[in-house]
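Enquirer: just the structure for this:
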Amino acid sequence: MAEAGVNPVLFEQGGVFIHTTQGDAEDVLLGGKVQLVRKYGSEYIEWNPLHVSDSEPRIEQPDKDWTVVNTVSYRKDNVGAAGESNGKPDAESVVVAHQPTRRSHYSMHCKLNDVKTIRKSKPTLGWSYLVFKLKDNVSMPPLHFHEGGSDKLMAEIKKYVTVATTPTDKRLMVVTPNNCDALTQSFSELQILKETSQTYAHKFFQDPYTATLGGFSKVTNFLKDNLLVNQPYSRPADEYAELMPDMAGLGLTMSLEAEHGYELIMQAKLGPRPEITRSDPVTQEEWKKHIDKEGRITDVPQLMKRIFKGGLSPSIRAEVYKFLLSYYPWDSTTKERTEIKKRKEEEYFVMKAQWRTVTAEQEKRFSKFAENKCIIDKDVVRTDRVHPYYQNDSSSHLEILNDILMTYCQFNFDLGYVQGMSDLLSPILLVMDDEVDAYWCFVGFMDHIGVCVNFDMEQDGMKKQLLDLNKLLQVIDPKLYSYLQAKDCSNLYFVFRWLLIWFKREFTMENILRIWEVMWTGEPCKNFHMLMCLAILDGEAEHMQKEDFGFSDILKHVNDLSCRIDGDVILARAEAIYLQLSEYKELPHVIKEIIGTAPASEENGATTGTESPVSESSIEVLAESEGEQAAEQEQT
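Expert: Sure thing, here's the model as predicted:
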């Protein structure tokens, strides 16, 4: 037991049992108490039996992958007889393996920062239990709270580490050390959600993984506290939640140069940034000139360049979007498109009928369906409600928005619905004004444009984009990069929302339609949306540095940019950045790969260490979901 004044006890709970079995013997309960103790400058979870006697059963554990380590922890059962692990003595204690001392027979503890996940029991059990799993994937025996207190322990634990519930398993919590005080402070200060319903705000931040991105699914646990947002301009009070990442889930390593011993920040300056002039939108007359007598679209590369330079006139968006979003092939004839539309309509209504005919009894036994339906119901009534197209509560457009999202869940069972998708669908439905056409264009946006990777459960797509953006910033603006490093912002988490939903909440509706149609062309390079991020940052860099913004200030400032940015200015600046990069002959290979200017032979072949300063090892993958395993066995 920790001594008061030396090792202060932060929390203590008695009536905590370890359940053990001895071969075919009956279940044995070992009563004890659990403590949260501070010692050695860190917090530890400890469990000690209340009584130690010679009559106590001894746990034989040939099939377990842990052993007792001198009252302090459980380790993998790969130690030698001399008390060494992998040939090295334990720095903290001597391993006793299966012959622990009398004092240490059942006692255990672990450093709180070494905990990887915590699994809690089902609420239907007579008592609660917690299972602590360490970062080396060693699971400690379940601690059963026969006298209660597990919730109080978790509340105390959350004071010292970040605990985030996973989307697919509400009983599994991922633990991350609080090693970024600036981030925690910034989230507390950053106003993210202005909700009239405190209940919704509470639910949102209690489990933002589900409430924010329907589980970003599917992106991770997002913000933790009940933050309120002051949405600028036209954002309504109850429109929708902010999309921001959980740092633990992303887990990026951004110290690229030090890690790889390579100076990515170029000492030589890029050439001057050219002045870019945007063109007028493609008109209906110009569009018709690209349609031959059978209805095929001609000179597609030249047309794509025109759309990139000027966008589209509103009068032809509904027609052209079907090609840009792969609803129709560019080389299809008018007759072929009639057949495609007929087939797509039939396919859509078959999928729609599938979910509409799910009965209430079926829904009770179909948790994924019920979860998707619940989140969509909440999101639809908050999406773009200030726009006239969606303003009326009785509007059929809201119902169509709901039906399309539900049907997409039926189309993409694995992904389902993730909050943020309604942001991507809303402008498309507004333009198409047709349920079937809007649905298939949305599918094209998600699948063919590839935005669905943003909502992947493991977040690999978002991690890679943030890392690539970090590399680009080092080249484009080393001064800004150094400044952000000094402010603990070089991870660029504050642009997460920009990437996630393609700037949907940063621009007005008319601006975002122009930006999207331009980016859908794939011109002038791969990952042009990342250059858009750099263009926005470029416009704010001087102000942020002049005001000496700190971590929280930068996040607030970025949030306040919503709907205050000129889309054409950012498009022109992003194009200028591309030309500035593409014309620099000594551009690092890794940057060429990001923007797609590396020769095909180089892209397909392996690069040497000097050519590529960044490796994929700099991405730390989010702790993978746990199985029921030991906890479920203990339950039964």
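Enquirer: CA atoms for contacts and neighbours, from now on please.
Expert: Will do.
Enquirer: biggest helix in this protein by residues?
Expert: Across the chain, the longest stretch assigned as helix under DSSP state H is helix 334-356.
Enquirer: ok, then the element right after it?
Expert: Downstream of helix 334-356, the next assigned helix or strand under DSSP states H and E is helix 360-364.
Enquirer: what residues does that next one touch?
Expert: 369-370 (C-alpha atoms under 8 Å, 6 or more residues apart in numbering).
Enquirer: one more pass at 6 Å, please.
Expert: With contact meaning C-alpha atoms under 6 Å, 6 or more residues apart in numbering, helix 360-364 is reached by Ala370.
Enquirer: I'd like the next helix or strand past it.
Expert: helix 367-380.
Enquirer: what angle sits between that next one and helix 334-356?
Expert: With axes from the mean of the first three to the mean of the last three C-alpha atoms, to 10 degrees defining the directions, helix 367-380 sits at 110 degrees from helix 334-356.
Enquirer: circling back to that earlier point, what's the longest helix of the chain in contact with?
Expert: Here helix 334-356 has contacts from 295, 407, using C-alpha under 6 Å, 6+ apart.
Enquirer: same thing with stretch 399-407?
Expert: Stretch 399-407 has contacts (C-alpha under 6 Å, 6+ apart) with 352, 439.
Enquirer: what's the distance between that stretch and the middle of its chain?
Expert: What separates the centre of stretch 399-407 from the centre of its chain is 24 Å, taken as C-alpha atoms, centre = their mean, to the nearest Å.
Enquirer: still on that earlier bit, residues of the longest helix of the chain that come out buried?
Expert: Using 16 or more other C-alpha atoms under 10 Å as the test for burial, helix 334-356 gives 336-337, 340-341, 344-345, 348, 351-352, 355.
Enquirer: and of these, the nearest to Phe132?
Expert: Trp355 (39.0 Å; C-alpha to C-alpha).
Enquirer: count of neighbours near Pro388?
Expert: By the criterion of other C-alpha atoms under 10 Å, Pro388 has 10 neighbours.
Enquirer: so it, which state does it fall into?
Expert: coil (DSSP: H, G, I helix; E, B strand; the rest coil).
Enquirer: next SSE after the helix or strand harbouring Asn511?
Expert: Element membership for Asn511, per DSSP H and E: helix 509-520. As assigned by DSSP H and E, the chain's next helix or strand after helix 509-520 is helix 528-546.
Enquirer: buried sites along the helix or strand that that next one is followed by?
Expert: Later in the chain than helix 528-546, the nearest helix or strand by DSSP H and E is helix 551-560. Buried residues in helix 551-560, counted by 16+ other C-alpha under 10 Å: 551-556, 558-560.
Enquirer: ditto for stretch 475-490
Expert: Buried positions in stretch 475-490, judged by neighbour count with 16+ other C-alpha under 10 Å: 475-478, 480-484, 487-490.
Enquirer: next, the second sequence, to be compared with the first:
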Amino acid sequence: MRCRRKKQWVWAIYWLKPSTTIIRPLPTDYIHILVYEQDEVYTLPTSQDELSVSGKLRIIERRHGVVVEWRCSDDETWADSEWAVINSAAVTFTHHNVSDSVEIATPRRNVRPISIELVDLRSYRLGKDGSLVLIQRDGTTHPALKFHSGSVSNFVEVLHRYVAVRKSEKDNNLYLVSDKRQAAMDDELSAMNLVPARRGIGGGWGGGTGHVPWANTQQRVWGFFNILKRDPYTTTVNALSKFYDAVLYTGVEGYVRESDGEEDVAELFNSLNVLEDLEPGYELLTKKGTLSERPEVERLAPLTHDEFQQFVDDDGRILDVGPLKKRIFRGGIHPNLRRELWCFLLGHNIWNSTYIQREERRQERENLYYTMKQQWKTITEDQESRFSGFKERRSLIEKDVNRTDRNHPFFEGEHNTNVTLLHDVLMTYVMYNFDLGYVQGMSDLLAPILYVTQNEATAFWCFAGYMDMVYRNFDVDQSGMKQQLKDMHQIVRLVDPELMSYLEVRDSANFYFCFRWLLVRFKRELNYASTLRLWEVLWTGHPCPNFHLLVAVALLDTEKNTIMENKFGFTEILKHINDISLRIDLDATLRKAEAIHLQIASSPNVPDSVRIVLGLPVQEPLSSPHSTCKDIVSDDRISNGVDVTSDEGLVGTVGLVGVVSSMIGSAVRHLSGDDLIDAPLETVPTQEQEEEKCFETALSHQFV
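Expert: Got it, this is the predicted structure:
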């Protein structure tokens, strides 16, 4: 082994035979032990047009810790590779493609290498197809890797040498990674039997079916102590809230009974956890029977030309607009038909117009477009110097156009005429709607339209029609976007109170991490083909207004287990949401979004705020305008799916728990130093200031 310098030596031992050892000195600064290596580990493509990239996956022991690395096979610039030591216990798998059947005809794509220290690995996901997705503690979610030779089980086997792995209880494909020492402490805590098995409501163990151990006891205990240490005030209130729910549902008699000391401890933690793991910063909202069962939904193939002709008469009129839109919603539009139908969906063409009328309208609007284009093209530099609004918008458009979809073949390369068209259409829109002008994000909405229509004037009028739908996204004060985020809050609270509770505790209930989704209608989250299909589905207006919000809710439902099991906070959620872009299954998401709509539409007791957002009929009020205070409390509990059996008991319980919560909460908050009542007024940020700061943080991570 060659050495660069003679400093600090470490003895590397190679076991050749049971009776033979060779001892060599190696420089400590450069020792890397290769524990695992697998060739032909490919990145999974996110679309049919994208190519897989082959690379090597390795586990390396370094001086500062163990590292998991993946790099493209063409990029062999591994740091200090000449000093690598091959461990005799290493598991190595190599395979070479002899036939050279995989050829990359397009220019080499830059693929971000993966390098993760095991202390930063939070979990990994195994797909049904054998793919592997690595997820870090900071929310970074790496591209899926596919093993073309060998097996992912070999990688997992080596990984188990260094970390403790347990399977998620809620997601069969997700595996949580933790330090082995912490896992051993948890096992010791469980072995101490501080919290015995829980007695069922009927008095028997596990509901009268025999003795059943209380699963994940150590998680509950550690979780409770961790959250108590971090936020004693919230922990106290949450614990009392859970106790209140338990008393309300089960009755006081079920909790006031004689029992020994062990059962008291078990019941205490059981009441705090409400039959679920109490993780740090996590609270479970209990809801009963609020929504109907979510149905299964199937989608159709894209609308073809032959199908479309059934909706058109001999003169070109489209008569059955409603069924046609519903058909487009169910499957999208075939690419060959997309240019024609987009003009209808975006208002450039009128549905019941004839072929002749559409051609006349096209000529008229084309002339009008070029008239407006000449208006800004003839502005002199002297005029522009005194036209600050126009000058600022021109500058912003030029910056955004030069970085919009430049990796797409339609816009790539220097001196691309399509990029010039993109610029000209946006500048003309400034003259068409100077009040709105240009705001960052509009170029993202125009680019796919220009790609589909491939005509400057047609693209302009289709873009203008799209802007009529989403202009509130570009309000100067962001009021339109904030309203959509509030609407999402209402829907998620109804559909998934468990996730809503988690986000609230993690300071993420503002849904700012969804800002980019809604602003440009998921354009940066999907590949081009999926973006085109999603947009034409949304433009139909089926099955309800604001269906894009249900698409966002469906995506959150898909990522729910990953977010909650990894205990992601606000920053980690932002990072994770950004990393799942271009890896979204659109068909599955649309099926889930439609199923959520059907679930809400068929459910009783849906809040009117959600019904208004989704265009559902508002229910009649359940009480008269002269309802008493007690009636209001009861109605509020009913609307949230709670079974109230006694108003008197309810009011009494609310009063008792409320008083105790206030007293204990004030005391704990004071002792923990969180009481800001006596602080100077100017040092206490208002809620509005905090929300604005959080909103700007989300923007900096997601869009700007």
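Enquirer: re the thing from before, the longest helix of structure 1 vs structure 2 - mean distance after superposition?
Expert: Once fitted to structure 2, helix 334-356 of structure 1 is off its aligned match by 0.7 Å on average (mean C-alpha distance after the TM-score superposition for structure 1).
Enquirer: okay, that helix sits on what stretch of structure 2?
Expert: Taken onto structure 2 by TM-score structural alignment, helix 334-356 of structure 1 occupies residues 355-377 there.
Enquirer: mind checking what secondary structure the aligned residue in structure 2 for Tyr584 of structure 1 has?
Expert: Applying TM-score structural alignment, one finds that Tyr584 of structure 1 aligns to Ser603 in structure 2. For Ser603 of structure 2, the assignment made with three-state DSSP gives coil.
Enquirer: could you measure from Ser603 of structure 2 over to Ala593 of structure 2?
Expert: 16 Å (C-alpha to C-alpha, to the nearest Å).
Enquirer: which one's more surrounded, these two?
Expert: Shown here are Ser603 of structure 2 and Ala593; by other C-alpha under 10 Å, Ala593 has more neighbours (23 against 14).
Enquirer: I'd like the buried residues of stretch 475-490 of structure 1 as a markdown table, with distance to Lys152 of structure 1 and secondary structure appended.
Expert: A markdown table is the format used below for the buried residues of stretch 475-490 of structure 1 (distance: C-alpha to C-alpha, whole Å; DSSP: H, G, I helix; E, B strand; the rest coil):
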| residue | distance to Lys152 of structure 1 | secondary structure |
| --- | --- | --- |
| Val475 | 49 | helix |
| Ile476 | 49 | helix |
| Asp477 | 48 | coil |
| Pro478 | 47 | helix |
| Leu480 | 44 | helix |
| Tyr481 | 42 | helix |
| Ser482 | 42 | helix |
| Tyr483 | 41 | helix |
| Leu484 | 38 | helix |
| Lys487 | 35 | coil |
| Asp488 | 33 | coil |
| Cys489 | 34 | coil |
| Ser490 | 36 | coil |
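Enquirer: for the counterpart of Phe411 of structure 2 in structure 1, grab the count of nearby residues.
Expert: Taking TM-score structural alignment as the criterion, the aligned counterpart of Phe411 of structure 2 in structure 1 is Tyr390. Residue crowding around Tyr390 of structure 1 was assessed by other C-alpha under 10 Å; the count is 22.
Enquirer: got the contact list for Tyr390 of structure 1?
Expert: Tyr390 of structure 1 neighbours (C-alpha under 6 Å, 6+ apart): none.
Enquirer: same question, Asn473 of structure 2
Expert: 480-481, 519.
Enquirer: which of those ranks first by neighbour count?
Expert: Greatest neighbour count in these, by other C-alpha under 10 Å, goes to Leu519: 23 neighbours.
Enquirer: in three-state terms, label the nearest residue to that residue once chain neighbours are set aside for me.
Expert: Excluding its sequence neighbours, the residue lying closest to Leu519 of structure 2 (C-alpha to C-alpha, 6 or more residues apart in numbering) is Asn473, at 5.8 Å. With three-state DSSP as the basis, Asn473 of structure 2 sits in helix.
Enquirer: distance check, Asn473 of structure 2 against Gln440 of structure 2.
Expert: In terms of C-alpha to C-alpha, Asn473 of structure 2 sits 11 Å off from Gln440 of structure 2.
Enquirer: before we move on, what about Leu291 of structure 2?
Expert: From Leu291 of structure 2 to Gln440 of structure 2 the distance is 39 Å (C-alpha to C-alpha).
Enquirer: Leu270 of structure 1 in helix, strand or coil?
Expert: Going by three-state DSSP: Leu270 of structure 1 is coil.
Enquirer: wait, I meant Ile59 of structure 2
Expert: strand.
Enquirer: so how many other residues sit close to it?
Expert: Ile59 of structure 2 has 25 neighbours, counted by other C-alpha under 10 Å.
Enquirer: ok, longest helix in structure 2?
Expert: Longest helix in structure 2, counting by DSSP H: helix 647-671.
Enquirer: give me the element Tyr578 of structure 1 is part of.
Expert: Applying DSSP H and E, one finds Tyr578 of structure 1 within helix 567-582.
Enquirer: between that helix and helix 528-546, how big is the angle?
Expert: Helix 567-582 of structure 1 and helix 528-546 are oriented at 100 degrees to each other (the same axes, to 10 degrees).
Enquirer: in helix 567-582 of structure 1, what counts as buried?
Expert: 567-568, 570-582.
Enquirer: out of those, the closest to Met509 of structure 1 would be?
Expert: Gly567 (10.4 Å).
Enquirer: ok so, going back, have a look at how far, on average, the helix or strand just after the helix holding Tyr578 of structure 1 is from structure 2.
Expert: Counting by DSSP H and E, the next helix or strand C-terminal to helix 567-582 of structure 1 is helix 589-595. On superposition with structure 2, the mean distance recorded for helix 589-595 of structure 1 (mean C-alpha distance after the TM-score superposition for structure 1) is 1.2 Å.
Enquirer: what's helix 589-595 of structure 1 in contact with?
Expert: By C-alpha under 6 Å, 6+ apart, the residues outside helix 589-595 of structure 1 that reach it are 525-527, 598, 611-612.
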